[in-house]
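J.: just coords:
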């Protein structure tokens, strides 16, 4: 019942954690209205075929004006889950401007852009139980090899989350972030299947494994729902103890 009659916008919904969020909402909760946003139309069409009740939106989040235009068309939503993200991994000495811009465009600028549009509409329509959840990473707090730009973007996202919480809280809009470690989505399995790569990271996780997508979804939906009604401006790691 916690999401009954709620309109929930999920970005980066075509695959990975975003897709897992949409699937959970569509299969476990009744009368929830899910809006799935992604850059890749084929992924959205596959999702729509499986869950005909969802609304799909195709947009390139690096295009500021197109994103504002498409999100504005959606009208009021109760919950925004800023899940879209990108990682371009390069050694520090090889970082180039295009890669830097691409990562920050999606991981930081797009969150600000979409959240501005959505929050203004939430305020205008006096949405009750409004919540925004940003999907960050433990990389916001821990240095990872070849992840300089990604780490910086997620640290920036956590800072944006705190500022959003400070300014949107008086409008009864809760804002929090989730910080997963490596998540064993299909992409995660491909990227971290090599023991020589995963071993050093796993050795720092007391629970001895990476996160499952559903474990991250559990925390995201907790922060999005009424059971966290007094949780505001925080970052919750889903990392098996990596950060300790």
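T.: That came through fine. Note that the structure is predicted; figures quoted are calculated from it, not measured.
J.: switch to C-alpha atoms for all contacts and neighbour counts from now on
T.: Fine.
J.: which strand runs longest in this structure?
T.: In the chain, assigned by DSSP state E, the strand with the most residues is strand 173-180.
J.: what is that one packed up against?
T.: Under the contact definition 3 or more Cα pairs under 8 Å, 6 or more residues apart in numbering; DSSP states H and E, strand 173-180 sits against strand 130-135, helix 148-168, helix 213-224, strand 235-238.
J.: which of those sits most buried?
T.: Neighbour counts (mean count of other Cα atoms under 10 Å) averaged over each of these peak at strand 130-135, with a mean of 26.
J.: here's the one I want to compare it with:
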């Protein structure tokens, strides 16, 4: 139990990209702490599996089948939810390409998912939080170490995660007076479905351990998404 010192009973936590990887791990950890999980994913089978995992820790799940890149669908689905106390704004992906080979289609996809969808979900949730003034709010925008340092072949991902960092700073300043905290979590490489294939490549492992700015990678356990702390 990773959040055993935190009591989130009677709190409602929306997690986007909840079906896999960090989103799944965050959902289970928050459920262990007592929160009701509003799990949003575009894959029904992933939602069903997550619900079973959360039941094992005696948690409750509200499942939302939705693509966060579809604004109207997301807005419609979230309008049915009365209370959201916590947002883990996690949905995102990476499509590594050399800078000169980046295609417009892949760039637009990453910007739409990693940045625009995150903005839209946060905006929809904040509007709901402002209506429930007696309840405090917490928003965690999932960033990355690559929102702080550059990385070869991940230029668009860098751009979107630096954008998330800037968005979070602006939101934090503006929303503090409404008792809404806004922070990022910036994980390093974690063995989630999005990146696990990279760990099969010895050249990749050696590269990240050799980067001058990546000394913090050494002795890091890459295999436990649950160790990412909220």
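T.: Thanks, I have it. The shown structure was predicted, so the numbers you read here are calculated from the model rather than taken from an experiment.
J.: relative to residue 181 of structure 1, which of the helices and strands packed on strand 173-180 of structure 1 is closest?
T.: strand 235-238 (6.3 Å; Cα to Cα).
J.: so which bit of structure 2 is that closest one matched to?
T.: Using TM-score structural alignment, strand 235-238 of structure 1 lines up with nothing in structure 2.
J.: hmm, who's touching that strand?
T.: Around strand 235-238 of structure 1, the neighbours that count as contacts under Cα atoms under 8 Å, 6 or more residues apart in numbering are 137-138, 158, 176-181, 211, 215-216, 219, 243.
J.: residue contacts, the most centrally placed residue in structure 2?
T.: Against the mean C-alpha coordinate of structure 2, by Cα atoms, centre = their mean, the closest residue is residue 90 at 1.5 Å. Residues near residue 90 of structure 2 by Cα under 8 Å, 6+ apart: 15, 16, 17, 18, 22, 23, 118, 141, 142.
J.: distance check, the residue nearest to the third one when sequence neighbours are not counted against residue 68 of structure 2.
T.: Same thing as residue 17 of structure 2. Distance criterion Cα to Cα, 6 or more residues apart in numbering; nearest residue to residue 17 of structure 2, sequence neighbours excluded, is residue 91 at 4.2 Å. Taking Cα to Cα, to the nearest Å as the measure, residue 91 of structure 2 and residue 68 of structure 2 are separated by 8 Å.
J.: shared neighbours, the two?
T.: Joint contacts of residue 91 of structure 2 and residue 68 (Cα under 8 Å, 6+ apart) are 16, 113.
J.: circling back: go through the contacts of residue 90 of structure 2 and flag the ones preserved in structure 1.
T.: Of these, the ones still in contact in structure 1 (both residues aligned by TM-score structural alignment, their matches' Cα atoms under 8 Å) are 15, 16, 17, 18, 22, 23, 141, 142.
J.: restricted to strands, list these.
T.: Among these, the ones falling in strands (DSSP E) are 15, 16, 141, 142.
J.: show the contacting residues for the second one.
T.: Spelled out, it's residue 16 of structure 2. Going by Cα under 8 Å, 6+ apart, residue 16 of structure 2 touches 23, 39, 40, 41, 68, 88, 89, 90, 91.
J.: the third one now?
T.: Taking Cα under 8 Å, 6+ apart as the criterion, residue 141 of structure 2 is in contact with 87, 88, 89, 90, 118, 164, 168, 182, 183, 184, 185.
J.: most neighbours, which of these?
T.: Most neighbours among these, by other Cα atoms under 10 Å: residue 88, with 27 neighbours.
J.: my read is that one is in a strand, agree?
T.: Yes. Assessed with DSSP: H, G, I helix; E, B strand; the rest coil, residue 88 of structure 2 lies in a strand.
J.: thought it was touching residue 14?
T.: Yes. Look at residue 88 of structure 2 against residue 14 with Cα atoms under 8 Å: they come within range, at 6.2 Å.
J.: return the member of the contacts of residue 90 of structure 2 nearest to residue 175 of structure 2.
T.: Set against residue 175 of structure 2, the nearest of the contacts of residue 90 of structure 2 by Cα to Cα is residue 141 (14.1 Å).
J.: ok, that closest one to residue 157 of structure 2 distance?
T.: Between residue 141 of structure 2 and residue 157 of structure 2 the computed distance is 15 Å (Cα to Cα).
J.: ok, now residue 218 of structure 2?
T.: With Cα to Cα as the criterion, residue 218 of structure 2 and residue 157 of structure 2 are 23 Å apart.
J.: likewise residue 175 of structure 2?
T.: Between residue 175 of structure 2 and residue 157 of structure 2 the computed distance is 26 Å (Cα to Cα).
J.: counterpart of residue 111 of structure 2 over in structure 1?
T.: Aligning on TM-score structural alignment places residue 111 of structure 2 opposite residue 104 in structure 1.
J.: residue contacts, residue 60 of structure 2?
T.: By Cα under 8 Å, 6+ apart, residue 60 of structure 2 lies in contact with 31, 35, 36, 37, 51, 54.
J.: farthest residue from the center of structure 2?
T.: In structure 2, the residue that sits farthest from the middle, by Cα atoms, centre = their mean, is residue 100; the gap is 28.2 Å.
J.: helix/strand/coil for the alignment partner in structure 1 of that one?
T.: Using TM-score structural alignment, the equivalent of residue 100 of structure 2 in structure 1 is residue 93. Recorded secondary structure, residue 93 of structure 1: helix (three-state DSSP).
J.: tell me where structure 2 has helices.
T.: Counting by DSSP state H, structure 2 has helices at residues 21-32, 44-56, 71-79, 104-110, 117-131, 155-175, 202-210.
J.: could you dump those to CSV with distance to residue 8 of structure 2?
T.: Below are the helices of structure 2 laid out as CSV (distance: least, Cα to Cα, whole Å):
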stretch, distance to residue 8 of structure 2
helix 21-32, 7
helix 44-56, 15
helix 71-79, 21
helix 104-110, 32
helix 117-131, 16
helix 155-175, 21
helix 202-210, 37
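J.: quick check: which of these is buried the most?
T.: Most buried of the helices of structure 2 by mean neighbour count (mean count of other Cα under 10 Å) is helix 21-32; its value is a mean of 26.
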